[in-house]
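Peer 1: Take this sequence and fold it.
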Amino acid sequence: MGTPGFPRHTLDSEGLPVWIRDLASDDPNHSLHVVRDMGPVRALEALRVEPASIRQCVLPDRKPNRYTSLPAAGFGDDTGDAATLLAGRLWPWTFVYDDLGYTFDGTADVLSRGGRQAVTTLYTINGHASLHYAVDGKEIVEVVFDELSLDERLPGMPAELAAAFEAAGIADWEDLEPGEVDSLIGMRVACAMAGAVLTLDDLRDMHLVVAQRNSGD
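Peer 2: The predicted structure follows:
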């Protein structure tokens, strides 16, 4: 099926958007949120980070090791077990990348309050992947990708989400059975929804903010 919304240079060989690959640690357990009509600082605050911890971020040239994400390295402190959240604006959308996936449960509902749209997607180290789409504080669609049949689900999705799935397409994985989707599709769907067809150089040209949150916060 291919990935019609993503030029080849914007995806890695597995079908992950290159800007996410370049941010992530090796073997990541991470999540991505996109929300319309909410700025990056407000989005981080909605995800219950300490407002005083939010700071501007200049991404470093490289990751210090395979276990540390680029945003964590850019945060500048000893990160310990805290997740690092990087946020930036893609008018009218904002993205928040969570390098440990701590901000996932109910996040789309929270971000979408006040008449907004939000998508949140998770990819775990063991390959579990899912996506939630919410409008005005209410979840509209939940998709678990290892149970997904696009032929069955797309006709019942809101038009804007169905269009994002169509733009995301299916990555060229040799072990996929007919009708199966790759487990990285959620990252592409969220990016397609927000127009986040980017490279790391594009991110470096943006105003970025970063904060940290512990798993229990």
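
Peer 1: alpha carbons only for contacts and neighbour counts from here, please
Peer 2: Fine.

Peer 1: contact partners of stretch 194-202?
Peer 2: For stretch 194-202, the external contacting residues (Cα atoms under 8 Å, 6 or more residues apart in numbering) are 6, 10, 17-19, 22-23, 34-36, 90, 93-95, 191.

Peer 1: With respect to G74, which of the residues you listed is nearest?
Peer 2: Among the contacts of stretch 194-202, L23 lies closest to G74 (Cα to Cα), at 10.4 Å.

Peer 1: so how far is F165 from that closest one?
Peer 2: 23 Å (Cα to Cα, to the nearest Å).

Peer 1: residue ranges of the strands in the chain, please?
Peer 2: 30-36, 55-57, 83-90, 93-98, 117-123, 129-135, 138-144, 208-213 (DSSP state E).

Peer 1: okay, these, which one's buried deepest?
Peer 2: strand 117-123 (a mean of 28; mean count of other Cα atoms under 10 Å).

Peer 1: relative to strand 93-98, how tilted is it?
Peer 2: 30 degrees (axes from the mean of the first three to the mean of the last three Cα atoms, to 10 degrees).

Peer 1: Second chain to compare with the first, below:
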Amino acid sequence: MPEPAFPAAALDPEGRPAWITELGAEDPHQIVHLVRDLQPREALEALGARLAHARPCTLPEERADEHSSLPRTALGETDCASALLAGRIGGWTFVFDDAGHTDSVSNEQGGLESAALALSRTGGAALSLAHNFDGPCCGLEFAEDGAEVLWTNSDDLEGSLPELPDRIREAVAAAGIVEQDHLDPGELDEEAVIRTGCVLAGITGWTSADVRAAELVLVPFG
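Peer 2: Sure, this is the predicted structure:
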């Protein structure tokens, strides 16, 4: 596997996109949703957020503490289930959920479906990138036009490569490997799943400065 096809400053030492690292807590349990063809407030509404509680946001320079995300620090509330931060950079809207409570949403039939599927029903593409401290380290769901294209996690990605479509395998190759002491040489690191999602969205060059320069919307959830 090659080195990740990301600019040198775009990744932290663990291979995670640095803009995600800056937003999250030190021990993250979070989801980042990415969607085309939806504006930030529309994406928040699709995820079940109450827009009456939404407000413009300027991110602080530092987290309140190691257990708090930057959005939760900006929100100043600790009793909500999640702090959701949304913005748009280029052709993609992101929604950062600092506690991972928007993994699924209610559908018109009264059941639940994944957030990526719901967001992609606009006719565009959507991805959900998850960090979990109580399961597989990282997860990825990719959907287009309301249909699942890929669901995988850091435990399953490498073993499933032979069966994946060419464009997914090409994205995994571009995501590359960041060597870690606890892994064998050449073994996919956990964050390769997150980098693969960024490659599929074409956002390998996003930086923390890009996020801070965007018009950001913040809302408590749950």
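
Peer 1: Got a TM-score for the pair?
Peer 2: The TM-score (TM-score structural alignment, normalised by the length of the first structure) is 0.88; 211 aligned residues with a Cα RMSD of 2.0 Å.

Peer 1: one step back: grab the two from the contacts of stretch 194-202 of the first structure that are most spread out in space.
Peer 2: Once Cα to Cα is applied, the contacts of stretch 194-202 of the first structure give D22 and R36 as the farthest pair, at 24.0 Å.

Peer 1: List the residues that contact the aligned partner of T93 of the second structure in the first structure.
Peer 2: Correspondence of T93 of the second structure to the first structure, assessed by TM-score structural alignment: T94. T94 of the first structure sits next to V34, V35, R36, D37, M38, G39, P40, A43, A87, G88, A194 when contact means Cα under 8 Å, 6+ apart.

Peer 1: Make CSV out of the residues you listed and add distance to R113 of the first structure.
Peer 2: Shown next, in CSV, are these (distance: Cα to Cα, whole Å):
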residue, distance to R113 of the first structure
V34, 13
V35, 10
R36, 11
D37, 11
M38, 10
G39, 14
P40, 15
A43, 11
A87, 18
G88, 19
A194, 17
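
Peer 1: excluding its backbone neighbours, what's nearest the most centrally placed residue in the first structure?
Peer 2: Centroid check for the first structure by Cα atoms, centre = their mean gives L32 as the closest residue, at 1.9 Å. Among residues not flanking L32 of the first structure along the chain, Y97 sits closest, at 4.7 Å (Cα to Cα, 6 or more residues apart in numbering).

Peer 1: Repeat that for R36 of the second structure.
Peer 2: R36 of the second structure sits nearest to W92 (Cα to Cα, 6+ apart), 4.9 Å away.

Peer 1: I'd say the one you found and P40 touch.
Peer 2: No. With contact defined as Cα atoms under 8 Å, W92 of the second structure does not reach P40; the gap is 9.3 Å.

Peer 1: Give me the contacts around stretch 50-68 of the second structure.
Peer 2: 24-27, 41, 44-45, 69-71, 73-74, 212, 215-221.

Peer 1: which residues sit in contact with the residue nearest to L32 of the first structure?
Peer 2: Neighbour list for Y97 of the first structure: H30, S31, L32, H33, L85, L86, A87 [criterion: Cα under 8 Å, 6+ apart].

Peer 1: which of those residues does the second structure keep?
Peer 2: On the basis of both residues aligned by TM-score structural alignment, their matches' Cα atoms under 8 Å, what survives of the contacts of Y97 of the first structure in the second structure is H30, S31, L32, H33, L85, L86, A87.

Peer 1: possible to save those as CSV with distance to I185 of the first structure?
Peer 2: Converted to CSV, those look like this (distance: Cα to Cα, whole Å):
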residue, distance to I185 of the first structure
H30, 14
S31, 13
L32, 12
H33, 14
L85, 21
L86, 21
A87, 21
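
Peer 1: so what's P17 of the first structure closest to, chain neighbours aside?
Peer 2: Closest residue to P17 of the first structure apart from its sequence neighbours, by Cα to Cα, 6+ apart: L11 at 4.4 Å.

Peer 1: got a list of what the aligned partner of A164 of the first structure in the second structure touches?
Peer 2: Matched by TM-score structural alignment, A164 of the first structure corresponds to A171 in the second structure. A171 of the second structure sits next to T196, G197, V199, L200 when contact means Cα under 8 Å, 6+ apart.

Peer 1: Aligned to the first one, what sits in the first structure?
Peer 2: In other words, T196 of the second structure. So T196 of the second structure corresponds to V189, using TM-score structural alignment.

Peer 1: contacting residues around V178 of the second structure?
Peer 2: By Cα under 8 Å, 6+ apart, the neighbours of V178 of the second structure are E3, P4, E14, G15, L188, D189, A192.

Peer 1: Swap in 6 Å and give it another go.
Peer 2: By Cα atoms under 6 Å, 6 or more residues apart in numbering, V178 of the second structure lies in contact with G15.

Peer 1: Just want to check the distance between it and E187 of the second structure.
Peer 2: V178 of the second structure is 9 Å from E187 of the second structure, by Cα to Cα.

Peer 1: Show which residues not belonging to stretch 7-24 of the second structure make contact with it.
Peer 2: S69, L70, V178, E191, T207, S208.

Peer 1: whereabouts in the first structure does it align?
Peer 2: The alignment of stretch 7-24 of the second structure onto the first structure (TM-score structural alignment) covers residues 7-24.

Peer 1: Just give me the neighbour total for D37 of the first structure.
Peer 2: By other Cα atoms under 10 Å, 19 other residues sit near D37 of the first structure.

Peer 1: What's the match for F145 of the first structure in the second structure?
Peer 2: Match for F145 of the first structure (TM-score structural alignment): S154.

Peer 1: Now do the contacts for that match.
Peer 2: Contacts of S154 of the second structure by Cα under 6 Å, 6+ apart are C138, E190, V193.
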